[in-house]
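A.B. asks: this is a predicted model, with the sequence first.
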Amino acid sequence: MNTCAFLLILAVKIYADGIEGPTAAGCTFDEDADASTCEYRQGEEDDFDWQLIHTYSSPHATPDLLRGSYMLVNASQHAAGQRAQLLLQTMSENDTHCVQFSYFLYSRDGHSPGALRAFVRVNSGPLGSPVWNVSGSRGRQWHQVELAVSTFWPNEYQVLFEATVSKERRGYIGMDDILLLNYPCYKAPHFSRLGDVEVNAGQNASFQCVASGRASEAEQFLLERHSGDLLSAAAVKHLSHRRFVASFQLDSVTRREQDLYRCVTQSSRGSGVSNFAELIVKVPPSPIAPPQLLRAGSTYLIVQLNTNSILGDGPIVRKEIEYRASQAPWSEVHGVNMVTYKLWHLDPDTEYHISVLLSRPGEGGTGPPGPPLVSRTKCAEPMRALRGLSAVEIQSRQLTLQWETLAYNLTRCHTYSVSLCYRYSTAGGGGGHNATVRECLAVEHNTSRFTLRDLPPYRSVHVRLALSNPEGKKEGREVTFQTEEDIPGGIAPDSLTFTPLEDMIFLKWEEPVEPNGLITQYEISYQSIESSDPGINVPGPRRTVSKLRNETYHMFSNLHPGTTYLISVRARTGKGFGQTALTEITTNISAPMFDYGDMPSPLSETESTITVLLRPAQGRGAPVSTYQVVVEEDSSRKVKRELGAQECFPVATSHGEAQARGGLHYYTAELAPSSLPEATPFTVGDNHTYNGYWNTPLDPRKSFLIYFQAMSNFRGESRINCVRIARKAACRDHKACPGAVPALRGDGPDPGHLCGGWWCSSCCWESSSSSLRREGTTTLTHITRKKR
């Protein structure tokens, strides 16, 4: 329908501060008005309806009411807080327009009848907050209000009026002449189009509401959210006397603040309402997955960004890598324009957290770092070898060493090891083979001191430190230390060699296998501890002899034969004497010694016997074990007896054996030492048996030499001494006696009638006492005698 025709038909009132203007369309609520042109309806979500009254046709109208036809709410007829809503038809305009209406709020006694509010709902959305409101008693008159709504096609809006009854419940609320004018409002400013605002989450959003028209100083500027929340203007700036801009700022917006917003001005004369603009809150992008490690070195990491899947909003306009060492307070960000990136100048064997940053347009468009890639660089070879190796304490068998403190810039790896390698020679003073001991020991982490134990004293120890990690090894130079002296080790018992004699011992030894320093002296001690000679007192006194370091031998003299000596040898260094080597050495025994210096003449003599005095011999180192009386045929006139090597008679020979072999001597008796405790007479040729030997009567026709022999035995060693004690001369008439018969063994006639083992009726003899002489003695060792 043409607007002009519509205005003519409705015959609507026109109000413009008393000045006529262009025609308008709307609701005048007059009795003759065309109801079809005023499309309004009562609210359905309120408590009661507005009442359309015509005071001209109502004779009983109260004088408090104004005359005319209009919509009315009688507060006294409703409960406090009850509401009545009046909804205009939905409008979709293409050009500037103005919604105008009149109202009155009146109570005779000045009490407030209630409140009147105007709402502008857009596109059937939520009702929101009132864009205009008034309350209290405003006098018994009409007041004109304008709504400058800047919502245009294809959007639509609807104006809703709501009356609310006050607690006083007195008075009236009236509305009339709701008009839609096709020209700008005069009392309310019109807003220019409000554009959408896009910001990144966490940033401040700003709406600039530009308006034109009259604005009173009491004008209130608000930013209304689609849900109805209101925000006061941060600042209002006048661009000219009819143009101004109101700025609204939302701080640190998030997705929760994303909504539709419009600008609203409020005053008692009216209200300006802008279109709804959207606050678009974009979430800065962030990768879903961490970057991927392609390669790792000791000072670099090559990664792939892996940004195919993201959280948040695009478009992505910049990619960056943020990395930091795990334990470091710092981080670095590098811009990246490729899908892979190489991080340089990293520390070896260090764990890094590497994340990708993505940015979209706008301030604050950089999203949070994506999931980190936690990766470690490889170790690098140690920077150099350890330095400062020195000894803080040197003892005879241990060294305490120290060196510089380890640091990461030296190891260049958290996994490292320090080895202390040492070597020394085991060559000793005993002439052993040279050998080298080598060993490497692991040193604990975080220590720069170590003690080498169980080292040989007075030895050069060569030490070297090695620093190793998985990538390499650095060895320091070898440093030589020398342990201090210690007491020497013991002389090896098997190095003691000796040669025993009868009254001397020659002893020789070797230097200790472990001299443990410089040998300065040897000390030899000896003491008799055992003797087979009862005449020697044991144990004897202990004697000590000192020898120089180069004298490894000693001759012991003035010893007792057949005596065991305990001999000890020990070496000495500057630290003292070492262990003692002990050995027992027994001197050789000597032949028994006779005491025939005052040899008496034979006690008696017959043709076949001779009686001599046997004196016991004195044992030298061992007691006399046995005595023998030896008879030797005196053949000096025929065969000169060889003297020298065998002057005694070690081989036991009986009379029968001597005759069978043609021997010149035989044992005529063997006596036990117990049978000769003192000088005792003994008759040679008494025809008795002594310990298995027949004391055969002597042949008167022959001359015989009588020997007395003593033998000592000790531990398989034998010594013999003999002495000639008599000579039996042959009979003067040495022819055979007539009727002579062989002598019989056993008891027989008087030995005086025997002569050479024959019975004689007559025999002549001469004493041999005048020819008695003592012969020298001979000793024989280690002789074993068999008896037959």
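C.D. replies: Sure, I can see it.

A.B. asks: only C-alpha atoms for contact and neighbour calcs from this point on.
C.D. replies: Will do.

A.B. asks: A5 should be in a helix, yeah?
C.D. replies: Yes - counting by DSSP: H, G, I helix; E, B strand; the rest coil, A5 is located in a helix.

A.B. asks: let's bring in a second model and compare:
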Amino acid sequence: MDGSLLLPLALLLLGPTGARTDTFKACLSGPDCVLIQSKDDDFDWEQSDTRDRTSSSPWIPAGSSFLFVNTSGRYGGQRAQLLLPPLKENDTHCVSFLFYQAGGREGVSPATLNIYITENNSPLGVPVFNSSGPAYHIWKGVELAVSTFWPNHYQVVFEAVSTGQRGILAIKDITLQGHQCLSTPHFLHIKGVEVNAGQTATFHCTVNGRPQNNLLLYLQGMGGRQAVAKETKPVNSRRYVASFDVENTTKGDSGRYRCIAQSERGVGVSCYADLTVKQPPVPIAPPQLTAVGATYLWIQLNANSINGDGPIIDREVEYRTMAGMLIDTTPVDKPTHKIGHLDPDTEYEISVLLTRPLEGGTGNPGPPLRARTKCADPMHGPRRLEVVDIQSKQVTVRWEPFGYNVTRCHSYNLTVQYRYRPAGALSREPLKDELREEEVYDTLSSVPQHTVRNLPPFTNVSLRLVLSNSEGRKESEELLVLTDEDVPGAVPVESIVGSSYEQQISLSWREPLQTYGLIRQYEISYKALSSFDTEFDLSNQSGKVFKLANETSHMFAGLSPGSTYSFTIRASTVKGFGPPVITQFTTKISAPLMPAYDQESPLNQTDSTVTVMLKPAQSRGAPVSKYQVVVEEERPRRQRRGSAEILRCYPVPIHFQNATLLNSQYYFSAELPMSELRAPLPFCVGDNRTYSGYWNAPLLPHKSYGIYYQAVSTANGETKIDCVRVATKAAIIVTQLTTPYIRIAPAAGDKQLTGAVTRKPEPEQEKQSDHTVKIAGSIAGVLLFIIIFLGVILLMKKRRRNYHSYTYYLKLAKKRKETLSSRQEMTLMVNNSQHTTMVDTHTVNGRTVSSPSSFTLKTNTISTTVPNSYYPDPFVPTAILDDSHTMTSETSSLVQSHYKQRESEREALPYQTGQLHPAIRVADLLQHITQMKCAEGYGFKEEYESFFEGQSAPWDSAKKDENRMKNRYGNIIACTYCMFLSGTVAASV
């Protein structure tokens, strides 16, 4: 129910002169019933009168009428409330009633009776009386000494709470008596209390009467908080004061409190008093930071807005370190405040404290301001810096330990600064500009030290420690130290230069870029890795040499040709050898070693073939790739007295078909692969077969040939050739003196040395195996002597006679001017229409030289039996001095010099009319020309009388190859290059 009550029509009041007693009728309806059922309960009270009807329940007590609740079928906790009408009393009074419990199990009551006293329509609050306990099956009386007086009013509420047991709870005889309760004390008025939160609120209740041992006194709050009497203190013989403490009060403890005195017969209830709990003030916002220094902080309180209750009577600033240690609390009377004497680089929490009246009025610190002071300059740099260990690439230093009192900043850096220069540098030279730094981490140890690594060995190092923070830095003293030596670096690969020869390699290098000390020596080891010659044994091709520090080159001798060697170079100091550097060089290959031939006699010889024995060559550095047979035509060539010509091999291959076009004296007749010549093999030169593209053409009987056998090795871009002369074929010459006969002329070059450029075997005397050849040689010698003798006589008698044309003298003067002091020979040709005479030797200016033998054949025989593409053209009555047929090859300098020498020996043979003409000295040339102009018989006008006028043959015949050298009109040559002699000039021999 809402607690509103209907007042009864009549309230019995005591007059001023006497006591009154009012009894509330135990009824629930009717005009005389003032008790009211609550509408906020679970079930209702019932009315019963045993005088009117017989009780159907054994628990219903006998007697007058009463009100009861039946808990049968009720759950535990269900309630039934009955309300008395509000009472406004001025005088002391007492409310009494009887209650009865029956039913339930033994020792368990069916319901609990709670008595509530509400004041001024206040909530029920906490019951002042509770009948919990076993059912007694008797009527028990209860007194209520309520000390609430007009103008306040109160109301008594009876509440029956079911325990879930079957039974009844009944009340009757509710009476308001106009006097004090007999067994229950009354209270006087109590006063309200105000405290700050967290403090103890003390209530003082004055009890009417004397203290009793069986009386329970406690303080009851409307919110349910209770406090037992701490002490009682008598006031006089009729009254005493009980004190109650409400400890640790909070804002939630605020409310109405009253004193309760519980006796055996009833309950005394005082009026309510208010407990007011104030919250101490706390600033809402933290203070504001206005300035920061190394030892101070300026703040603004910012305490206008607060949480809690005022008024504020005091302000304080509290600051502490972040570690929680309280430093100080300072009273403040201004809006701003400076906190001084702080530690550098320390974080503080700063709060504002506000205070209100009463004890405990200082509130909690407000929101903290976290602020850190600045760092200060370090007191000094690290001290007692010393070196404890020196190695080649690192130095370890140690210093005196220090702490916050030196750094004056929790965040600091300790770095080691160093710079260096090579140990060999002069002291007056400045250190390197590059300054290196390393951070030191071992700063908290009791023996701090640091190792500077990656230093260059054998180097002067200058180092110092630097202590720095955000506000400044302090340095230690400088320390100078020389790092130890170390093994040197590698020799620069690009500095290694090698020159390769056939059996030697010259090696040079430079010292390492990083010596890391003093170089003591170099170690050079070499080993053969491979060879172009697969049959070569490389197992013993290794070695090692040592060179002093000032020696940076070495010549390795005794190496094998065509082999690749690995060279390993290391430099060393006192610490040992540095890393090796490896390089490779390859020796040049050598020419194959040709087998020895004791004589040049062939195995067999015919007019057009020569059979020789070809033996395998020994490889030197590279396997023999091929063998070549070379046929060289022996032509006249002059040779200085007392000197031997070195045999030069033939690197330029020339086919037989191209020999004439290239004016070559030699051609390749065969090329044999190495696989076909592993053992000695007979070979026929001139067998008219083809070998590897080379035509082995038949040899000409009337020519002299040298048969050469050469081996070729090719590897690594090199080609080496060695050759040997294996046979000589002499020419068969047909000559006619008084009786025609055949003689064999020795081949030119029989006295030459044979062998390759790299091998010069001793010359051998050519042995004649044919008796006819010996006879021809004797005849040639006699004839040579006769011709020389006749020439000497002719020159002595006819020295100033001139039989040559003007053009011939100019040619002779030109040749003498080119050769300066050397003398030239002049070959005389005699024109005879029937036959030609071959001159073996001749004398020019008194000097005798050897000339190769030639052969004499008729013109028609040569032109019909010999191929024009190879054999030289027959002599015509014209001496042709044409250099266009000179063969020069750029393949080999040896071949070039060989052919240039042969070209320089070629002589132009002037046309002869059958008489001999002496040579004219250059000094007499002018005088002789004057005589020729004045005399008649010198042949200027008769120069061309021996030839036909104009064209003597048709053009088609003149343009043929075989007639080009015979016809002036088919091969037009300037007169400057042609020399003719007049018809018949008298001459005496």
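C.D. replies: Received it, and whenever you're ready, just let me know what you need. Quantities reported herein were computed from a predicted structural model and do not represent experimental measurements.

A.B. asks: ok, T340 of structure 1 - contacts?
C.D. replies: I302, V303, Q304, L305 (Cα atoms under 8 Å, 6 or more residues apart in numbering).

A.B. asks: can you flag the buried ones in these?
C.D. replies: For these, a neighbour count by 16 or more other Cα atoms under 10 Å gives the buried set as I302, V303, Q304, L305.

A.B. asks: can you list the residues that contact stretch 371-379 of structure 1?
C.D. replies: Stretch 371-379 of structure 1 is contacted by residues 287-293, 296-301, 346-356, 412-414, 469-471 when judged by Cα under 8 Å, 6+ apart.

A.B. asks: stretch 511-524 of structure 2 now?
C.D. replies: 456-459, 485-492, 544-549, 552, 567-574.

A.B. asks: buried subset of those residues?
C.D. replies: 456-459, 485-491, 567-573.

A.B. asks: hmm, back to that, quick one, which of the contacts of stretch 371-379 of structure 1 are buried?
C.D. replies: Among the contacts of stretch 371-379 of structure 1, the ones that count as buried by 16+ other Cα under 10 Å are 287-293, 296-301, 346-356, 412-413, 469.

A.B. asks: in strands only, show me these.
C.D. replies: Among those, the members found in strands (DSSP state E) are P287, Q292, L293, A296, L301, E351, Y352, H353, I354, S355, V356, N469.

A.B. asks: which non-adjacent residue is nearest the third one?
C.D. replies: Using Cα to Cα, 6 or more residues apart in numbering and skipping the chain neighbours, the partner closest in space to L293 of structure 1 is V303 (4.5 Å).

A.B. asks: let me know the helix or strand that the one you found is in.
C.D. replies: Using DSSP states H and E, V303 of structure 1 maps to strand 301-304.

A.B. asks: next one: E523 of structure 1
C.D. replies: Take DSSP H and E as the rule and E523 of structure 1 turns out to sit in strand 521-531.

A.B. asks: what does stretch 566-586 of structure 1 contact?
C.D. replies: Under Cα under 8 Å, 6+ apart, the answer for stretch 566-586 of structure 1 is 485-493, 498, 500, 511-512, 515-529, 562-565.

A.B. asks: drop anything exposed from those.
C.D. replies: The neighbour count (16+ other Cα under 10 Å) marks 485-492, 498, 500, 511-512, 515-519, 521-529, 562-565 as buried among those.

A.B. asks: sorry, back to before: what is the strand holding V303 of structure 1 packed up against?
C.D. replies: Strand 301-304 of structure 1 sits against strand 292-296, strand 340-343, with contacts defined as 3 or more Cα pairs under 8 Å, 6 or more residues apart in numbering; DSSP states H and E.
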